[in-house]
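>>> please find the sequence and the predicted model below.
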Amino acid sequence: MLAKSMETMMPESLADRRIPAGDDFLPPDAVAAITPDVLIARMAALKPLVASKAASAERDRRPDDEVWAALRQSGYFYLYVPRRFGGLEFDPDTYISATLPIAEACPSTGWTACFAAEHNWLIAQMPEATQAEVWGRTPYVIAPSAAAPPGVATPVEGGFRLSGRWKWGTCVMHADWIMLNALEPVAGGAPVVRMMLMRAEDVRVIDTWQMAGMAATGSNDIAVDDLFIPEGHQFAVQPVRSGRGNGRAIHGPGLYGSPMLPNLCVTAAIPALGAARQAVMLCRDRLRAHVKLGSTTTSVEKPAGQMRLARADLLARSAERTIRAAARENLLIGEIDEPEQTGERIRIRAEIAIAVQQCVEAVRTCCEAVGSSVHALDNPMQRLLRDVQVMQSHIVYDLDVATELHGRALVGLAPNSLLL
């Protein structure tokens, strides 16, 4: 049972619906037998189930439990757990390819699942003893990583006392662990940003997720009141931003030595790409049957319909190339020293922001091509549109911020944002 207070206790309806990960993990030999092709095929096979539950997941404002159980049984959540701790440690291209079928079927579920998988990368930035403890207790984590607004971490003997309330708790409805950013005050200097790790039963989940899009993510608020965090259950964020954290020291360069923010940007872009790809498929099928009022032929025979479909397809393909290239390149820029690396991280962020804009445009173009029926609540197209519009509002995809940062870097000015 989660801790409660009279002021902001989690409503019983939400408490009843928060399902911790449980203990139905795969045997080690079953995990070892999973290849990239096997995992991708399993996720493709799950697409019809995910699609069949998308509408009810949106109504319930959380990922569907049957879908979540199927994802667990597929081995998907082992993607970014290091091999030395029993995981798959697959490359970013496999991560993208395995996630896309889920994101196509339900972008909200794809969003929650891919963040749950990617957040194991953050566990790999914890001290080695903590990694062994965490992955010894649960062979992968289901954990939100909430950064804003940051809490306060007060140093005490053996660790910190943590308090705060955080928004955007993606994964919290199935969480076993929680990661929260906090500021450690420093006398006479800037505070140190630290990521704190705790068990899900030690936080309060507050029912706030009432959204026009991405409703099925269940990204409710999280609150902590004066919780003790051991020294080993946290890391300073700054070194991890440039790929110089515990991940590199323990696991070497490459995946766990890559910069943090581009990894986040890639993760959050995959569901938008899935929505764009699915919109193209649904638009193509709809054009074959759609006859506009006053017309005697299907829209697929009209040049306007063909051009809209082609434009949407090309936008989605262009976005996918950008996202995949950024994921591969991020494995390499961890080897670049500062200050040059900061400019590369800024550029990758801006490139992915433009790719997400292309995904949104692809979905809008498809919706405009197929008539008013696309906005019926039983039509999945309207859910794709609402989901990508909310995804687009994520701070890492704010084009004004991303392009200003890149422009400043191009003319030799220092960044004017801490989100790098």
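That came through, no problem.
>>> could you use CA atoms for every contact and neighbour count after this?
OK.
>>> which residues does S393 contact?
Contacts for S393 were tallied using CA atoms under 8 Å, 6 or more residues apart in numbering; there are none.
>>> helix, strand or coil for it?
coil (DSSP: H, G, I helix; E, B strand; the rest coil).
>>> A312 versus that one, what's the distance?
20 Å (CA to CA, to the nearest Å).
>>> for R194, same thing?
41 Å.
>>> those two: which is more packed in?
Per other CA atoms under 10 Å, whichever of R194 and A312 has more neighbours is A312, with 25 against 22.
>>> without its sequence neighbours, what residue ends up closest to L49?
V67 (6.9 Å; CA to CA, 6 or more residues apart in numbering).
>>> any idea how far that neighbour lies from S52?
V67 is 10 Å from S52, by CA to CA.
>>> how about the strands in the stretch 51-200 of the chain?
145-156, 159-166, 177-184, 192-199 (DSSP state E, counting those that start in this stretch).
>>> now the second one against strand 192-199, angle please.
Relative orientation of strand 159-166 and strand 192-199, computed by axes from the mean of the first three to the mean of the last three CA atoms, to 10 degrees: 90 degrees.
>>> check the third one too.
Here the directions of strand 177-184 and strand 192-199 differ by 150 degrees (the same axes, to 10 degrees).
>>> A215 contacts W168, doesn't it?
No - judged on CA atoms under 8 Å, A215 makes no contact with W168 at a distance of 11.7 Å.
>>> for comparison:
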Amino acid sequence: MPSFPTSGTDLHVRTQELASVASRYAERADADRMLSPAVTDGIVDAGFARHFVPARLGGTEGTAAGLLGAVSTLAQGCTSAAWSASVIAGAGRMGAYLPEEGQDELWAKGANTVVVGALMPRGSATAVSGGWRVTGEWAYTSAVGFSDWALVCALVPQDGARVPWFFALPRRDYDVADTWTSLGMRGTASNTLIADNVFVPAHLGFTRQDMIEGRSVGSRARCHTAPLRLLSGLLFGAPALGAARAALRVWADDARTGAEEEELSLRTALARATIAVDGAALLLERAAGVADAPAAGPLELTRNPADCAYAVERLVDVVEGLLRASGSSGQLAGHPLQRIWRDVHSLASHVALRFDPAAGAYGSQLLQPGPGSGTP
């Protein structure tokens, strides 16, 4: 039976409690290269897995703004936990592009089913009677260790071309190789998912283009009809906002013990960093509002990715400056600031957060004449 929906308000309240738990386990997650069960269970219980699941299957059909607030709150406790929560929510959204029979199977045990996404087309699929045979290895699959299902991207021969499709695999059909030894975001356990000649029924596949354009099946909720470009930067950028806020808190706590003659420079540095974080938050909040709006024009479609990438650049700059200003103490093993510094640098390297490609598309739109161009 479908689980009872969790509201966006419930998600926010539960995430505030979860952030405290995640904070206590953050150093251990960094050392172990995985999240504690107390944290992974909390992510599911808070409602992240169900946040974008269709309502007919017990999901919340939540908003981008609600997810931004919850993920950034969780990141104040642990960036890796927040990233995992965000990508699980995003993968749940992807399930809405399956045929309804596939959706019913994916969420047969309830909307809290943990789905992860392997987004790059690093596999191959061959059509067979009744479905497909899928083989591939997908590195950097965040949260795969506590997943119930995975949506993997594979190339399908079609009309002389190779077209990216997503295929839903239950946990029994894939293995996980321990390959994640990153500088930062270590707790995400973004290991390699491996599938070897797995049979996938036809109702458990959909084209990547359906997801990119927001061609959902059976749901007209905006979280399912919104084009991917309105959401992807938010999903990956939201953890950076909370991480920067955590860095501000840690740095301010340390600064309170500074020498009196340094107080003016400390106050100035803290004010500048806080204003920069607030500015980045405004950009991300605007992007979330656009994603939640009933429709978006060409300007918004190109501005959202640029806004998110630019915001994350500024957040990385803030954390960079705070670490430098902390002296040697902030760089000591076990100090939260150096862990946050590693985390934000790692997450900012994600392809969805690269500013130049996003800015190029946005700039091209700004140069277009007429209404909706962003220029007179």
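Received the coordinates, thanks. None of the values given here were measured: they were computed from a predicted structure.
>>> just to revisit the earlier point, what sits against the corresponding residue of the second structure for the residue nearest to L49 of the first structure?
Using TM-score structural alignment, the equivalent of V67 of the first structure in the second structure is V39. Shown in contact with V39 of the second structure (CA under 8 Å, 6+ apart): L18, V21, A22, Y25, A81.
>>> can you give me the helices for the stretch 251-376 of the second structure?
263-292, 298-325, 336-347, 355-366 (DSSP state H, counting those that start in this stretch).
>>> rebuild the ones you listed as JSON lines, extending it with distance to G62 of the second structure.
Shown next, in JSON lines, are those (distance: least, CA to CA, whole Å):
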{"stretch": "helix 263-292", "distance to G62 of the second structure": "9"}
{"stretch": "helix 298-325", "distance to G62 of the second structure": "19"}
{"stretch": "helix 336-347", "distance to G62 of the second structure": "24"}
{"stretch": "helix 355-366", "distance to G62 of the second structure": "26"}
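>>> outside of stretch 144-157 of the first structure, which residues touch it?
With CA under 8 Å, 6+ apart, stretch 144-157 of the first structure has contacts from 115-116, 119, 160-172, 175, 177-185, 194.
>>> also stretch 103-113 of the first structure?
47-48, 50-51, 54, 63, 77, 99-100, 102, 170-171, 214-217, 268, 270-278, 384, 387-388.
>>> inside helices: which ones of those?
Members of these lying in helices (criterion: DSSP state H): 47-48, 50-51, 54, 99-100, 102, 268, 270-278, 384, 387-388.
>>> out of these, which are buried?
With burial judged by 16 or more other CA atoms under 10 Å, the buried subset of these is 47, 50-51, 54, 99-100, 102, 268, 270-278, 384, 387-388.
>>> quick check, central residue of the first structure?
Centroid check for the first structure by CA atoms, centre = their mean gives F115 as the closest residue, at 3.4 Å.
>>> against I270 of the first structure, how distant is that residue?
F115 of the first structure is 10 Å from I270 of the first structure, by CA to CA.
>>> just give me the match in the first structure for P201 of the second structure.
Under TM-score structural alignment, P201 of the second structure pairs with P230 in the first structure.
>>> what is the neighbour count of that match?
When neighbours are defined as other CA under 10 Å, P230 of the first structure has 16 of them.
>>> then the one 10 residues further on?
In terms of burial, V240 of the first structure registers 22 neighbours under the definition other CA under 10 Å.
>>> next helix or strand past the one helix or strand it maps to?
Using DSSP states H and E, V240 of the first structure maps to helix 237-241. Per DSSP H and E, the first helix or strand lying C-terminal to helix 237-241 of the first structure is helix 246-251.
>>> which residues sit against that next one?
P82, A124, Q125, M126, P127, E128, V240, G254, Y256, G257, S258.
>>> go through that helix and flag the buried ones.
N246, G247, R248, H251.
>>> alignment lookup: the last one to the second structure.
With TM-score structural alignment defining the correspondence, H251 of the first structure maps onto S219 in the second structure.
>>> please apply the same query to A132 of the first structure.
So, by TM-score structural alignment, A132 of the first structure is matched to D104.
>>> how close does its match sit to A46 of the second structure?
D104 of the second structure is 22 Å from A46 of the second structure, by CA to CA.
>>> now do the contacts for the nearest residue to G136 of the first structure once chain neighbours are set aside.
The shortest distance from G136 of the first structure to any residue other than its chain neighbours is 7.9 Å, reached at F85 (CA to CA, 6+ apart). By CA under 8 Å, 6+ apart, the contact list for F85 of the first structure reads A132, W135, G136, P139.
>>> how close does the aligned residue in the second structure for F85 of the first structure sit to G90 of the second structure?
Taking TM-score structural alignment, F85 of the first structure has L57 as its aligned residue in the second structure. According to CA to CA, L57 of the second structure and G90 of the second structure sit 16 Å apart.
>>> equivalent analysis for Y310 of the second structure, please.
In terms of CA to CA, Y310 of the second structure sits 21 Å off from G90 of the second structure.
>>> again with D159 of the second structure
D159 of the second structure is 30 Å from G90 of the second structure, where distance means CA to CA.
>>> and what of D317 of the second structure?
26 Å.
>>> ok, now S216 of the second structure?
S216 of the second structure is 14 Å from G90 of the second structure, by CA to CA.
>>> more neighbours: which of those two?
G90 (26 against 23).
>>> residue contacts, that one?
F52, L235.
>>> now for it: what does it line up with in the first structure?
By TM-score structural alignment, G90 of the second structure lines up with E118 in the first structure.
>>> ditto for W138 of the second structure
In the first structure, W138 of the second structure lands on W166 (TM-score structural alignment).
>>> contacts only, for that match.
W166 of the first structure neighbours (CA under 8 Å, 6+ apart): A146, A147, A148, P149, P150, G151, L180, D221, I222, A223.
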